[in-house]
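Chemist: okay, sequence plus prediction incoming.
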Amino acid sequence: MATEVTGYDYASAIGKKCKDHLLMHFDEDGNSCCENKCPAKKALEIQDVFQSNFTMHHQDGHVIPVEVRCIPLTDDSNNIIGVIELFRKLQSATSTVKDSVVNGLVQIAYTDPVTNIPNRQYMDQKLRMLLLESIKSTKDISLGILIIDIRNLVDFNSYGGITLGNLLLKVVAKSIFEIIQLESGSFLARWYGGTFIVFINTNKNTILMNWANKLKLALDHSFVPAWEDIQIDSRIYGTIVNNGETFEKITTRLEKQWSKCKNSTETINVF
């Protein structure tokens, strides 16, 4: 079970510590828990079961949201002699990240071959469908869009060729997917070379900004295996879709946002 969740088997984990770049835990603010917020230490301090949610490293470099439960172990005299840590992957709240309609020949046409997520063509159809549904329902549209640009894809390509660049894209896509899958109505697609698009079910800038921060932290803590010393450099810009906006107007604004994202020193911004 642990291997299925983290990718690490018994042989690769025995005798090692989490902080040895293995199963590292991070809180919701992106802070490492290995020194001051270790859940196992917390269970020892309170001498009871401690349970909380964290983000954890997968062996392949992406991050995964998990629920951690630490249980103190006692001897026959009820003295605490250690702690066992149980963790499970938090379950998806949505199926719209990779819609089930994308299958067979349709999947080939609308799936990015590198990351195995929806491509630009499918994203366009998804956006048109959401706009149409909003008009039919007469309800205010609730859609925030994030543009996530990986600034150093070219560097990875120069270091290890297209193979390393593709590995970076896979790690990025997997980390984004693992985070947003917990949000109902979320959607992820690859837009351009190193640029991804995320749909979030909200019409509030503050909530979209929170998601941008959450994804930025996830990508900051992700890594490409064997290239851990090179941090993934990402920029995230976002916009809220307004009632009555057309597909053409939204995509034009996204293009402008993407251009700003490419040329700006800001790491996160929501308009």
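Modeler: Perfect, I can see it now.
Chemist: contacts, neighbours, all on C-alpha from now
Modeler: OK.
Chemist: show me where the chain has strands.
Modeler: Using DSSP state E, the strands of the chain run over 25-26, 50-57, 63-74, 80-89, 144-150, 187-192, 195-200, 234-240, 268-270.
Chemist: as a markdown table, those strands with distance to Asn213 and mean neighbour count would be great.
Modeler: Output for those, formatted as a markdown table (distance: least, CA to CA, whole Å; neighbours: other CA atoms under 10 Å):
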| stretch | distance to Asn213 | mean neighbour count |
| --- | --- | --- |
| strand 25-26 | 14 | 25 |
| strand 50-57 | 14 | 22 |
| strand 63-74 | 15 | 21 |
| strand 80-89 | 21 | 16 |
| strand 144-150 | 11 | 25 |
| strand 187-192 | 16 | 22 |
| strand 195-200 | 13 | 23 |
| strand 234-240 | 8 | 23 |
| strand 268-270 | 7 | 19 |
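Chemist: check the offset of the top helix by length along the chain from the chain's centre.
Modeler: What stands out as the longest helix in the chain, according to DSSP state H, is helix 153-180. From the chain centre to the centre of helix 153-180 is a distance of 13 Å (CA atoms, centre = their mean, to the nearest Å).
Chemist: and that helix, what other elements does it pack with?
Modeler: strand 63-74, strand 187-192, helix 205-220 (3 or more CA pairs under 8 Å, 6 or more residues apart in numbering; DSSP states H and E).
Chemist: ok, and the closest non-adjacent residue to Thr55?
Modeler: Excluding its sequence neighbours, the residue lying closest to Thr55 (CA to CA, 6 or more residues apart in numbering) is Pro65, at 4.4 Å.
Chemist: one more structure, for comparison:
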Amino acid sequence: MIPKDYELILNSLYEGVYIVDRQRRILFWNQGAKNITGYAAEETLGKFCHDNILNHIDVYGRQLCLDGCPLHETLIDGKTRELNAYLQHKRGHRVPVHLKSIPMYEAGEITATIEIFTESSEPQNEYFRAALSKHELLRDPLTGLPNKRFFDHYINSKMNDFRMLDMPFAVAIVDIDNFDGINKTYGVATSDEILRLLSESYRSSIRLADLIGRWTNDEFVFIFSGVTNEALNSLCEKIRIMSEASTLRANTIREVEIAVSVGASVVRKDDTADKLIRRVTERLKKAKTKGGNCCITR
């Protein structure tokens, strides 16, 4: 379908490119698509995009492959579409991408659609990169995220900014539901993979966070600056959705589904760092007692 010269050009692009026919069967998959998704052409060619290989979701967790697929809609009406979404990497974590679907014509008829996608994550905060590169003791060795020691330094700095400059911020703690059960069923190696998987999803998808760190064995911590209670609730819900939409994909075991509970709070005038963390922890406990897979932010 594609001349050899064009294949060479498309395979030289950093962008991911794939083409589907009218039945949404994948006809072409370039090297850029492999680099972004982890899937090689031989793993995708001949399969259908609605087989949920990439399992695209929007920010609300809606599965685009089943409801609102831009490729399918472009095949129907011939309109070019652009949107932001989150695809699922071969390893299971979520990757934010910008998608563009373009119709392809032959003899005046739409015969295929081409999708071009680019990774849309932002670079890590310079403060963290500088600090973590110089001080390995501040980095969690498993996930590469800032550890609790780093967080303790950082939240004290945020408390000082709040008292002196009236710069509000919020803290959220995320706990993996049934982590002990996962550990017992699948073993420590799988549990470690889940922690690495979530850290990758959070780093690439929760870009408004000042800090994303490893808090305890099965918990992560987030700091957001300048957020209202309403905005904090939306951010925590996004964390929950991105966690639930990340599944550990492996050849030796079935997919391991993930859910999390979130407790969070905006800083108050009479807070100390310890008081703020206690309140967040209490809200996390409430989320767990409600059955998990939910957020408590007030």
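Modeler: Right, received. Where do you want to start? Predicted model, so just to flag it, every value in this text is computed and none were measured.
Chemist: thinking again about what came up before, and the strands of structure 1 as a markdown table, adding distance to Phe247 of structure 1?
Modeler: Formatted as a markdown table, the strands of structure 1 follow (distance: least, CA to CA, whole Å):
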| stretch | distance to Phe247 of structure 1 |
| --- | --- |
| strand 25-26 | 38 |
| strand 50-57 | 35 |
| strand 63-74 | 33 |
| strand 80-89 | 36 |
| strand 144-150 | 13 |
| strand 187-192 | 16 |
| strand 195-200 | 14 |
| strand 234-240 | 13 |
| strand 268-270 | 19 |
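Chemist: which among these is found nearest to Ala109 of structure 1?
Modeler: When those are ranked by proximity to Ala109 of structure 1, the top entry is strand 187-192, at 13.3 Å, counting by CA to CA.
Chemist: tell me the centre residue of structure 2?
Modeler: By CA atoms, centre = their mean, structure 2 has its centre lying nearest to Ser201, at 3.2 Å.
Chemist: how about that residue, what does it touch?
Modeler: With contact set as CA atoms under 8 Å, 6 or more residues apart in numbering, Ser201 of structure 2 has these partners: His93, Arg94, Val95, Met242, Ser243, Ser246.
Chemist: closest one of the residues you listed to Val17 of structure 2?
Modeler: Closest approach to Val17 of structure 2 among those (CA to CA): Val95, at 15.6 Å.
Chemist: and the aligned partner of the closest one in structure 1, how far from Asp27 of structure 1?
Modeler: In structure 1, Val95 of structure 2 lines up with Ile64, judged by TM-score structural alignment. Per CA to CA, to the nearest Å, Ile64 of structure 1 is found 12 Å from Asp27 of structure 1.
Chemist: what touches both of these two?
Modeler: In contact with both Ile64 of structure 1 and Asp27: Thr55, using CA under 8 Å, 6+ apart.
Chemist: picking up where we left off before, figure out which of the strands of structure 1 is closest to Ser158 of structure 1.
Modeler: strand 144-150 (14.5 Å).
Chemist: superposed on structure 2, what's the mean shift for the closest one?
Modeler: Superposed on structure 2, strand 144-150 of structure 1 shows a mean distance of 1.0 Å to its aligned residues (mean CA distance after the TM-score superposition for structure 1).
Chemist: burial measure for the residue opposite Glu245 of structure 1 in structure 2 once aligned, as a count.
Modeler: Correspondence of Glu245 of structure 1 to structure 2, assessed by TM-score structural alignment: Asp271. When neighbours are counted by other CA atoms under 10 Å, Asp271 of structure 2 registers 14.
Chemist: how about Asp271 of structure 2, what does it touch?
Modeler: By CA under 8 Å, 6+ apart, no residues touch Asp271 of structure 2.
Chemist: measure it to Arg279 of structure 2 for me?
Modeler: Going from Asp271 of structure 2 to Arg279 of structure 2 by CA to CA gives 10 Å.
Chemist: now swap in Asn35 of structure 2 and tell me
Modeler: Noted for Asn35 of structure 2: a distance of 42 Å to Arg279 of structure 2, by CA to CA.
Chemist: so between these two, which is more surrounded?
Modeler: Counted by other CA under 10 Å, Asn35 of structure 2 and Arg279 do not tie: Arg279 has more neighbours, with 20 against 14.
Chemist: show me what contacts the residue lying closest to Asn229 of structure 2 once chain neighbours are set aside?
Modeler: The shortest distance from Asn229 of structure 2 to any non-neighbouring residue, by CA to CA, 6+ apart, is to Val266 (6.6 Å). Val266 of structure 2 sits next to Pro168, Phe169, Ala170, Val171, Val227, Thr228, Asn229, Leu232 when contact means CA under 8 Å, 6+ apart.
Chemist: again, 7 Å this time
Modeler: Val266 of structure 2 is in contact with Phe169, Ala170, Val171, Asn229, counting by CA atoms under 7 Å, 6 or more residues apart in numbering.
Chemist: dump the helices and strands packed on helix 153-180 of structure 1 to a markdown table, plus distance to Ile84 of structure 1.
Modeler: Shown next, in a markdown table, are these (distance: least, CA to CA, whole Å):
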| stretch | distance to Ile84 of structure 1 |
| --- | --- |
| strand 63-74 | 5 |
| strand 187-192 | 36 |
| helix 205-220 | 26 |
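Chemist: understood, closing this out.
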